[in-house]
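Sharing a model prediction with you, sequence too.
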Amino acid sequence: MSSTRRHAPRLLTASEKARIQEFQDMFIYSPRYSDDTYEYRHVAMPKDMLQIIPKDYFGPDGRTLKLLLEEEWRGLGITQSLGWEHYGVHAPEPHILLFKRPVNYQP
């Protein structure tokens, strides 16, 4: 699982954003599931989308995304309510992002 996080968001340029927008309707959002502390969900992006995401969004292996700040994952077209934090990527399926937020989160 990825564990590197940037200190400041790296926002997409207009041309990067334009290329990524064609994939936005293809995301698959899991149902929410929870434990006593967090609720979780995962978001599956199209595998082909990984080829156009800027290289500096990836960790040292070049295959797995770094942990993205909210502005970054929203910039990729992921839409969900407030409070979600990108906490991991399952390395065998790097197109699937893992999110969590506290149970009973109130903005």
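Looks like it came in fine.

For the rest of this, base every contact and every neighbour count on C-alpha atoms.
Will do.

Residue for residue, what is the longest helix the chain has?
helix 14-21 (DSSP state H).

I'd guessed residue 21 sits against residue 74; true?
No. Look at residue 21 against residue 74 with Cα atoms under 8 Å: they stay out of range, at 11.3 Å.

Let me see the ranges of the helices in the chain.
Using DSSP H, the helices of the chain run over 14-21, 70-75.

Can you tell me which of these is most buried?
helix 70-75 (a mean of 16; mean count of other Cα atoms under 10 Å).

structure B:
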Amino acid sequence: MEIDPSRRNKKPRHLLESERERLDEFIDSIHYSARYSDDQFEYRHVQLPKNMLKKIPADYFDASKGTLKLLWEEEWRALGITQSLGWEHYEVHEPEPHILLFKYAITHQMTMQVLTSLYRRPLNYQPAIPQ
């Protein structure tokens, strides 16, 4: 399930301060689904308030589909969506364009868990010496 780069802006389009201010009123109304998964990815969908779509700049939209483009992380964070690092916007639910679909690679999650456990060891940690 690869991301089609033609469905994104060529590079992240940052919001102007005035654009961001228009979206502030909606941030507390963004709904995050429970997570669900398969053997490769963890998924969740994020439901934006329908009225919020009217305040998002036009160049965030795919005119041919009438939905938001696939957003870079900088773009969806600028809209007020908050998630941990590693989530990727991979699809928009076209019948309900205010619903954005995200995925998170399970291998990324396992790597982060291993790294986190390594950093939790005491600074004076010495591995066991084989006998």
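Happy to help now that I have it. From a predicted model like this one, the values you see are computed outputs, not experimental measurements.

Alignment lookup: residue 88 of the first structure to the second structure.
Alignment note (TM-score structural alignment): residue 88 of the first structure maps to residue 91 of the second structure.

is it true that its match touches residue 70?
Yes. Here residue 91 of the second structure reaches residue 70: they are 6.4 Å apart, a contact under Cα under 8 Å.

okay, those two: which has more neighbours?
Using other Cα atoms under 10 Å, the more surrounded residue of residue 91 of the second structure and residue 70 is residue 70, with 26 against 21.

Please tell me how far the alignment partner in the first structure of that one sits from residue 23 of the first structure.
Under the alignment by TM-score structural alignment, residue 70 of the second structure pairs with residue 67 in the first structure. From residue 67 of the first structure across to residue 23 of the first structure, the span is 20 Å (Cα to Cα, to the nearest Å).

what do you get for residue 42 of the first structure?
Counting by Cα to Cα - residue 42 of the first structure and residue 23 of the first structure are separated by 17 Å.

More neighbours: the two, which one.
Remark: of residue 42 of the first structure and residue 23, residue 42 carries more neighbours, 19 against 16, as counted by other Cα under 10 Å.
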